[in-house]
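K.L.:
Let me see the structure of the following:
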Amino acid sequence: MNEPGVMAQLLRPAELRRRGLLMAATVLVLTFLAPWGTDRLPPMRRACGWLAMVVVWEVAIVLVVGAVLAWRRRHGRQAACLGPGWTVAIVMIAAVPAVPLCLLATFRHIPSAATCAVFTLNSVGLGAIISLLRTRWRAGPSEAAPEAAAIAMALADGARGDADAFLARHAPHLAGTQLLALEAEDHYLRIHTDAGDALVLLRLRDAVEGLGAESGLQVHRSFWVARDAAPLARRRGQAWALEFAGGLSVPVSRANVAACRAEGWL
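P.N.:
Predicted coordinates for the structure are as follows:
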């Protein structure tokens, strides 16, 4: 369902710490406000109940977000293009597994249909409000980025880390520079960075697999471009090329034009 690269980035320590802090804050607020009659419960039991439900919802939302990001990448779409409506939609999809589990955790059995309906409406409504507030807090008052966009930023951070590790392993003298592109030269690979290039004995296919799908895009059978390289597009007749400072020009094959447009490069 999810691409391994996507879920691996969603489970990075930095992303887990961020979500853990947000979960703790959510549990503290709900325990203090005690909605839906939970004020009748002892504080510790109330906190444990909210913690269980928040954890269930968080896991469900992470799985749904991972599936959405993977699906959009397979179809050449950008994760950062998701709007606030996606946040609500993701919460509603996550409710399918989350609500029954929360019902069982709260009532120890499935209650009447009326109770289930009210519980579902309250859960989805509260979940949507919390998700929107959390993503707005992360983005700032002037830019209410959706939850998926916030995770897309974490994916981009992971891609930069992969590029740094790649340079340190295959071109140590270029470690710390920005990876721009990879170019296949027979059985060798030319690594292009903003501080120069290096020729190493490595196949392009192996290098791309090692960097991961989140790090960049293969735009030609002999060229791969880093996702955060920010190239300039140039059209030459019916063909496109991506150009970088320093004179590097990377041709774009016709089959990859749509994917480059989805990245915002063309």
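K.L.:
Every contact and neighbour count from this point should use C-alpha atoms.
P.N.:
OK.
K.L.:
For the residue sitting nearest the centre point of the chain, pull up the helix or strand it's in.
P.N.:
Most central in the chain under Cα atoms, centre = their mean is residue 152, positioned 3.3 Å from the mean C-alpha point. Mapping residue 152 onto the secondary structure by DSSP states H and E places it in helix 147-170.
K.L.:
ok, now residue 102?
P.N.:
According to DSSP H and E, residue 102 maps onto helix 84-107.
K.L.:
moving C-terminal of that helix, what's the next helix or strand?
P.N.:
Next in sequence after helix 84-107, counting helices and strands by DSSP H and E, comes helix 113-139.
K.L.:
Check which helices and strands that following helix sits against.
P.N.:
The contact analysis (3 or more Cα pairs under 8 Å, 6 or more residues apart in numbering; DSSP states H and E) places helix 113-139 against helix 84-107, helix 147-170.
K.L.:
relative to helix 84-107, how tilted is that helix?
P.N.:
If you take axes from the mean of the first three to the mean of the last three Cα atoms, to 10 degrees, helix 113-139 sits at 130 degrees to helix 84-107.
K.L.:
For the helices and strands packed on helix 113-139, could you give me TSV that also reports distance to residue 118?
P.N.:
Formatted as TSV, the helices and strands packed on helix 113-139 follow (distance: least, Cα to Cα, whole Å):
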stretch	distance to residue 118
helix 84-107	11
helix 147-170	25
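K.L.:
Tell me which of these sits most buried.
P.N.:
Most buried of the helices and strands packed on helix 113-139, by mean neighbour count (mean count of other Cα atoms under 10 Å): helix 147-170, with a mean of 19.
K.L.:
Tell me the gap between it and the middle of its chain.
P.N.:
Centroid separation for helix 147-170 versus its chain: 10 Å, with Cα atoms, centre = their mean, to the nearest Å.
K.L.:
Touching the next helix or strand after that helix from outside, list them.
P.N.:
Toward the C-terminal end, the helix or strand that comes next after helix 147-170 (DSSP H and E) is strand 179-185. Contact with strand 179-185 is made by 163-164, 167, 189-194, 203-204, 222-226, 228-229, as judged by Cα atoms under 8 Å, 6 or more residues apart in numbering.
K.L.:
7 Å - rerun?
P.N.:
Outside strand 179-185, the residues that touch it by Cα atoms under 7 Å, 6 or more residues apart in numbering are 163, 189-194, 204, 222-226, 229.
K.L.:
Now, of the residues you listed, which are buried?
P.N.:
Buried by 16 or more other Cα atoms under 10 Å: 163, 189-193, 204, 222-226, 229, out of those.
K.L.:
quick one: which of those sit in strands?
P.N.:
189-193, 223-226 (DSSP state E).
K.L.:
a markdown table for those residues, including distance to residue 251?
P.N.:
Formatted as a markdown table, those follow (distance: Cα to Cα, whole Å):
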| residue | distance to residue 251 |
| --- | --- |
| 189 | 16 |
| 190 | 15 |
| 191 | 16 |
| 192 | 14 |
| 193 | 17 |
| 223 | 8 |
| 224 | 10 |
| 225 | 10 |
| 226 | 14 |
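K.L.:
want to put them side by side, so please do this one too:
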Amino acid sequence: MKLLRRFDVSAVLTPLIAGAVLTVLAPLGTHIFSLPLRALYWISLCFAGGFGAMAVRFGLNRWRPSAPAWLCVLLQSFGSTIAVAPFVLFTSSQSSVWGFFLTLFYIWVIAIVITAFADTAARSRVAGEAADAPKRPALMDRLPVHLRHATLYGVSSEDHYVRIHTSAGDHMMLMRLADIDDLAQPVSGLRPHRSWWVAEGGVDRMVREKGKPTLILKDGTHVPVSRTGARTLRDAGWLT
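P.N.:
So this is what the prediction gives:
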């Protein structure tokens, strides 16, 4: 559950929107400020709080990525409040320690609302990306880590082993070629030869070598095409 894998525009939009709303509502006695000064105060405060929440989120992603949503929101709101505490200390008109902590409490309540909104939006975005991402073939999960997210080009049979050809290299494993059709789903592919399975997206071009059709994969591998395979490819529209 990594919500900070890359820069998200919401990291800027959320403090801006929250700051604008608080500028209009003018809580905690800030109605006495002029509109520009009130906007500067609340937007600056929201950005400071946002950095505090992001720091906590970074720590959670690293040390406890499976933390429940409520705990993430609670800890981020604490981080946000702590981040703005120095700002509040130097700008607050409160003259007592009690008044200062009461102001921080109100800001913490506001931080919970803002953090809950931002966290929910981030989780919805990540869930949407996961739903839209193409399903990875089960075959790829059997490969070494550095090949699992590569593009599958084809599979060749070598005795009792198969060689998996991908955009990041190849790998041999003990497996039957007959099992590839199921394990490669949802990748579309065909059998141009009894010892080959080829992904449609892995074919770069078709050439003729000694008068016989040959498929060239995107990694440069030459794949022979048998007579039966040629009919299969022709029926599928791969050959004309």
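K.L.:
TM-score of the superposed pair?
P.N.:
For these two chains in superposition, a TM-score of 0.53 is obtained (TM-score structural alignment, normalised by the length of the second structure); 165 aligned residues with a Cα RMSD of 4.2 Å.
K.L.:
hmm, back to that, can you tell me which of the buried ones among the contacts of strand 179-185 of the first structure is nearest residue 15 of the first structure?
P.N.:
Of all those, residue 163 has the smallest distance to residue 15 of the first structure: 18.5 Å, by Cα to Cα.
K.L.:
Could you measure from the closest one over to residue 181 of the first structure?
P.N.:
Per Cα to Cα, to the nearest Å, residue 163 of the first structure is found 11 Å from residue 181 of the first structure.
K.L.:
The first structure: matching residues for the helix or strand harbouring residue 233 of the second structure?
P.N.:
Following DSSP H and E, one finds residue 233 of the second structure within helix 227-235. Using TM-score structural alignment, helix 227-235 of the second structure lines up with nothing in the first structure.
K.L.:
elements contacting that helix?
P.N.:
Here helix 227-235 of the second structure touches strand 189-193, going by 3 or more Cα pairs under 7 Å, 6 or more residues apart in numbering; DSSP states H and E.
K.L.:
which part of the first structure lines up with the strand it packs on?
P.N.:
So strand 189-193 of the second structure sits over no part of the first structure, by TM-score structural alignment.
K.L.:
Show me what that strand packs onto, helices and strands only.
P.N.:
With contacts taken as 3+ Cα pairs under 7 Å, 6+ apart, strand 189-193 of the second structure sits against strand 196-199, helix 227-235.
K.L.:
chain center to that strand: distance?
P.N.:
33 Å.
K.L.:
what's next to the helix holding residue 102 of the first structure, contact-wise?
P.N.:
Helix 84-107 of the first structure is touched from outside by 53, 56-57, 60-61, 64-65, 110, 120, 124, 127-128, 131-132, 145-147, with contacts defined as Cα under 7 Å, 6+ apart.
K.L.:
and the angle for that helix with helix 147-170?
P.N.:
100 degrees.
K.L.:
Any idea how far helix 84-107 of the first structure is from the middle of the chain?
P.N.:
On Cα atoms, centre = their mean, the centre of helix 84-107 of the first structure falls 20 Å from the chain's centre.
K.L.:
Then stretch 83-93 of the first structure?
P.N.:
Computed by Cα atoms, centre = their mean, the chain-centroid distance of stretch 83-93 of the first structure equals 15 Å.
K.L.:
Also stretch 6-21 of the second structure?
P.N.:
19 Å.
K.L.:
before we move on, what about stretch 104-122 of the first structure?
P.N.:
Per Cα atoms, centre = their mean, the centroid offset for stretch 104-122 of the first structure relative to its chain is 32 Å.
K.L.:
swap in stretch 167-174 of the second structure?
P.N.:
Chain-centre distance of stretch 167-174 of the second structure: 25 Å, with Cα atoms, centre = their mean.
K.L.:
do the same with stretch 154-165 of the second structure
P.N.:
Distance, stretch centre to chain centre, for stretch 154-165 of the second structure: 32 Å (Cα atoms, centre = their mean).
K.L.:
likewise stretch 78-91 of the first structure?
P.N.:
For stretch 78-91 of the first structure, the distance to the chain centre is 12 Å (Cα atoms, centre = their mean).
K.L.:
Which residue, other than its chain neighbours, is closest to residue 193 of the first structure?
P.N.:
Leaving aside its chain neighbours, residue 193 of the first structure sits nearest to residue 179 (4.5 Å; criterion: Cα to Cα, 6 or more residues apart in numbering).
K.L.:
Give me the number of neighbouring residues for that neighbour.
P.N.:
26 (other Cα atoms under 10 Å).
K.L.:
I'd like the distance between it and residue 198 of the first structure.
P.N.:
For residue 179 of the first structure, the distance to residue 198 of the first structure - Cα to Cα - is 11 Å.
K.L.:
overlap in contacts of those two?
P.N.:
Going by Cα under 7 Å, 6+ apart, residues that sit against residue 179 of the first structure and also against residue 198 are residue 192.
K.L.:
name the element residue 154 of the second structure belongs to?
P.N.:
strand 152-158.
K.L.:
tell me the angle of the next helix or strand after that strand relative to strand 152-158?
P.N.:
With elements assigned by DSSP H and E, the helix or strand that comes after strand 152-158 of the second structure is strand 161-166. Inter-element angle recorded for strand 161-166 of the second structure and strand 152-158: 160 degrees (by the same axes, to 10 degrees).
K.L.:
Tell me the buried residues in strand 161-166 of the second structure?
P.N.:
Across strand 161-166 of the second structure, burial judged by 16+ other Cα under 10 Å covers 162-166.
K.L.:
likewise stretch 52-65 of the first structure?
P.N.:
53-58, 60-65.
K.L.:
State the distance from the residue nearest to residue 193 of the first structure to residue 162 of the first structure.
P.N.:
According to Cα to Cα, residue 179 of the first structure and residue 162 of the first structure sit 10 Å apart.
K.L.:
Helix, strand, or coil at whichever residue in the first structure pairs up with residue 27 of the second structure?
P.N.:
By TM-score structural alignment, residue 27 of the second structure lines up with residue 35 in the first structure. Under the three-state scheme (DSSP: H, G, I helix; E, B strand; the rest coil), residue 35 of the first structure adopts coil.
K.L.:
what's around residue 35 of the first structure, how many residues?
P.N.:
Applying other Cα under 10 Å, we find 9 residues neighbouring residue 35 of the first structure.
K.L.:
Spit out the contact partners of residue 195 of the first structure.
P.N.:
Going by Cα under 7 Å, 6+ apart, residue 195 of the first structure touches residue 177.
K.L.:
With residue 15 of the first structure instead?
P.N.:
residue 154.
K.L.:
can we see that at 8 Å?
P.N.:
9, 151, 154.
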